[in-house]
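1. A predicted structure for the sequence below; I have some questions about it.
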Amino acid sequence: REGGVYDKLEKELTARAVVLSGEGGNFSSGLDLSMFQAMQAVAASESCEGRTREGLGKIISVMQNTCSASAKCHAPVIAAVNGVCFGAGIDLITACDLVITAADSRFCVKEVDLAIVADLGTLQRLPKLVNHQVARELAYTGRVFSGREAKEIGLALEVQESNDEVVERALSLAKTIASKSPLTVRGIKRTMAADLETGVQESLDYVKLLNSAQLYSSDLQECMKSLAKKKNPKFSKY
């Protein structure tokens, strides 16, 4: 989150490499759906449509900055992925420098199943990491894919057989990177980011405006109701 560990790292500049992992057996199951309910409650309490959209834009900006923190960090960030990596989890790992995953990890660009245009970095960074058509297929379908496929398409650097091996390999890579000249490593990251991050912020700003306008849709409400009832959503409008 903003004001969190990454801000501390940037102030101290002592970290030479960072390993990002999840707790409880999963890397990230995505954003908490209760957050969307809370956002809708806030929207319902505001009588001014303009202020509602402005407030939503501010919330999206905060979440975008959180998911982009790894890309902006001075030190290389290695994602150690185990279990589920859905939705915002993809936003997080596409902003990392390296991704190590377990073979049986599961990945998904989940937002389409919630009637949401992914707005935290996946649509901006995933096409820079994998084949552009593969990125489109994953975003359009919300298909779940394995750690092995993540390696095959270029989303992950390496696949390990167990969760312990994932963390061990990530830490080993971090130690190797940390043994190099920190000034040079920072320069390498900045130079490569100058290419990889080109156009990312502009696209994030665009999707923020898009979702500020259309996020509170009847399609989103239908998806939330269907999830609660464990049924497939039905969309009646174009």
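-> All right, it came through fine.
2. contacts and neighbour counts: CA atoms only from here.
-> Noted.
3. can you pull the contacts of the residue positioned nearest the centre of the chain?
-> By Cα atoms, centre = their mean, the mean C-alpha position of the chain lies nearest to Asp91, the distance being 1.2 Å. Residues in contact with Asp91, defined by Cα atoms under 8 Å, 6 or more residues apart in numbering, are 67, 120-122.
4. Check it against this one:
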Amino acid sequence: MTATNASPSLHCFALTWHGAVAHLQLNQPDKLNTMHPLFWRELDGVLQQLHNAGEARALVISSTGKHFSAGMALETFADPGFAPQDRTPEGRAALSDTLADMLATFNRMERLRMPVICAIQGGCIGGAVDLVSTACIRYATRDAFFCIQEINIGMVADLGTLQRLPKLIPMGIVKEMAYTGRRLPAEQALAHGLVNALYDTPEALLEAALACAHEIAAKPPIAIWGTKQALDYARDHSVEDSLRQMGWLQSGIWSNRHVSEAVQARQEKRAPEFPPLAPLHAFADPR
């Protein structure tokens, strides 16, 4: 399927569409796709756009160059406008709100109304681990590796890695990575369940990620949304609470029409047709 470009104004990313699949690509390979304030602003804006529009039925996030991302751009810490002010309690207290502002972007990715698939090649370092930990599905190249880099530069990882990784892989592995700053090679990441599959080349990796996204996009978007809601809720709650939530969720989104269309399409050997999610509008936006 031919991709259509949709991001002429982006500098750090390229956004293309493959039918109902959105493909967001980190696009600063000369900078190892490091994360800086403009990266954050563009990522947050694109995610909000995709979430509100309801047109994308799956999102693939990939990268360019040798590494997926080398994490936070170190020069950002030298910027007087960003660097935490650690000489006063007032300055240190302000860091909490700065982190909350940054965390909001990764939280937004996790809460998107469509599944997110990350295609990871080369190094996934520091803040990049925070990013991919929010995804639903992760694929990687065989030369990929994951590194909680923050401990190697004298700080604690603070953008979600220490909170999300223990939900994905054994705590002992997380602690080893977090305490030592060692790299977790792709083969071990696969063995521990951090990634779903490995591929020999970035091209094969992206092809697999897009194929999975298209398979998801063929399902009813509201049922995919409901499934994502149920899985994320179950991750953080007891089985009893999650089953109760499942009853409320299913009663809210059940559709005889969708079930009938899926069955009829299979009988007629054709692709089923399902409506997209409804677009969202901020309450404060003018109507």
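-> Structure received. Note that the coordinates shown come from a computational prediction; the quantities given were computed from them, not determined experimentally.
5. For the two chains, what TM-score is obtained?
-> After superposition, the two chains reach a TM-score of 0.77 (TM-score structural alignment, normalised by the length of structure 1), with 196 aligned residues with a Cα RMSD of 1.9 Å.
6. counterpart of the residue nearest to the centre of structure 1 in structure 2?
-> Structural alignment (TM-score structural alignment) places Asp91 of structure 1 against Asp130 in structure 2.
7. Its match and Glu110 of structure 2, how far apart?
-> Using Cα to Cα, to the nearest Å, Asp130 of structure 2 is found at 11 Å from Glu110 of structure 2.
8. show me where structure 1 has strands.
-> 18-21, 77-81, 84-86, 98-102, 106-108, 145-146, 158-160 (DSSP state E).
9. Which of the ones you listed sits closest to Ser34 of structure 1?
-> If you check each of those against Ser34 of structure 1 by Cα to Cα, strand 84-86 wins as the nearest, at 16.1 Å.
10. Which other helices and strands does the helix ranked longest in structure 2 contact?
-> The single longest helix within structure 2, with elements called by DSSP state H, is helix 89-110. In this structure, helix 89-110 of structure 2 packs against helix 37-53, with contacts taken as 3 or more Cα pairs under 8 Å, 6 or more residues apart in numbering; DSSP states H and E.
11. next one: the helix it packs on to chain centre, how far?
-> 12 Å (Cα atoms, centre = their mean, to the nearest Å).
12. tell me the angle of that helix relative to helix 89-110?
-> 40 degrees (axes from the mean of the first three to the mean of the last three Cα atoms, to 10 degrees).
13. in helix 37-53 of structure 2, what counts as buried?
-> Buried residues in helix 37-53 of structure 2, defined by neighbour count with 16 or more other Cα atoms under 10 Å: 39, 42-44, 46-47, 50-52.
14. compared with structure 1, how much does the longest helix of structure 2 deviate?
-> For helix 89-110 of structure 2, the mean distance to aligned residues of structure 1 following superposition is 2.0 Å (mean Cα distance after the TM-score superposition for structure 1).
15. Give the buried residues for that helix.
-> Residues of helix 89-110 of structure 2 classed as buried: 95, 102-103, 105-106, 108-110 (neighbour count, 16+ other Cα under 10 Å).
16. got the contact list for that helix?
-> The contact list for helix 89-110 of structure 2, computed with Cα under 8 Å, 6+ apart, reads 40, 43-44, 47-48, 84-86, 116, 130-131, 134-136, 158-160.
17. again, only using 10 Å
-> Contacts of helix 89-110 of structure 2 with the rest of the structure, by Cα atoms under 10 Å, 6 or more residues apart in numbering, involve 37, 40-41, 43-48, 50-51, 59, 82-86, 111, 115-116, 130-136, 158-160, 228, 232.
18. ok so, going back, need the buried residues of helix 89-110 of structure 2 in CSV (columns: distance to Leu165 of structure 2).
-> Shown next, in CSV, are the buried residues of helix 89-110 of structure 2 (distance: Cα to Cα, whole Å):
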residue, distance to Leu165 of structure 2
Leu95, 23
Met102, 18
Leu103, 15
Thr105, 17
Phe106, 14
Arg108, 17
Met109, 16
Glu110, 13
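19. Out of the residues you listed, the closest to Pro202 of structure 2 would be?
-> For those, the nearest to Pro202 of structure 2 is Met109 (22.7 Å; Cα to Cα).
20. Now which residue in structure 2 aligns to Leu120 of structure 1?
-> Residue correspondence to structure 2 (TM-score structural alignment): Leu120 of structure 1 is matched to Leu159.
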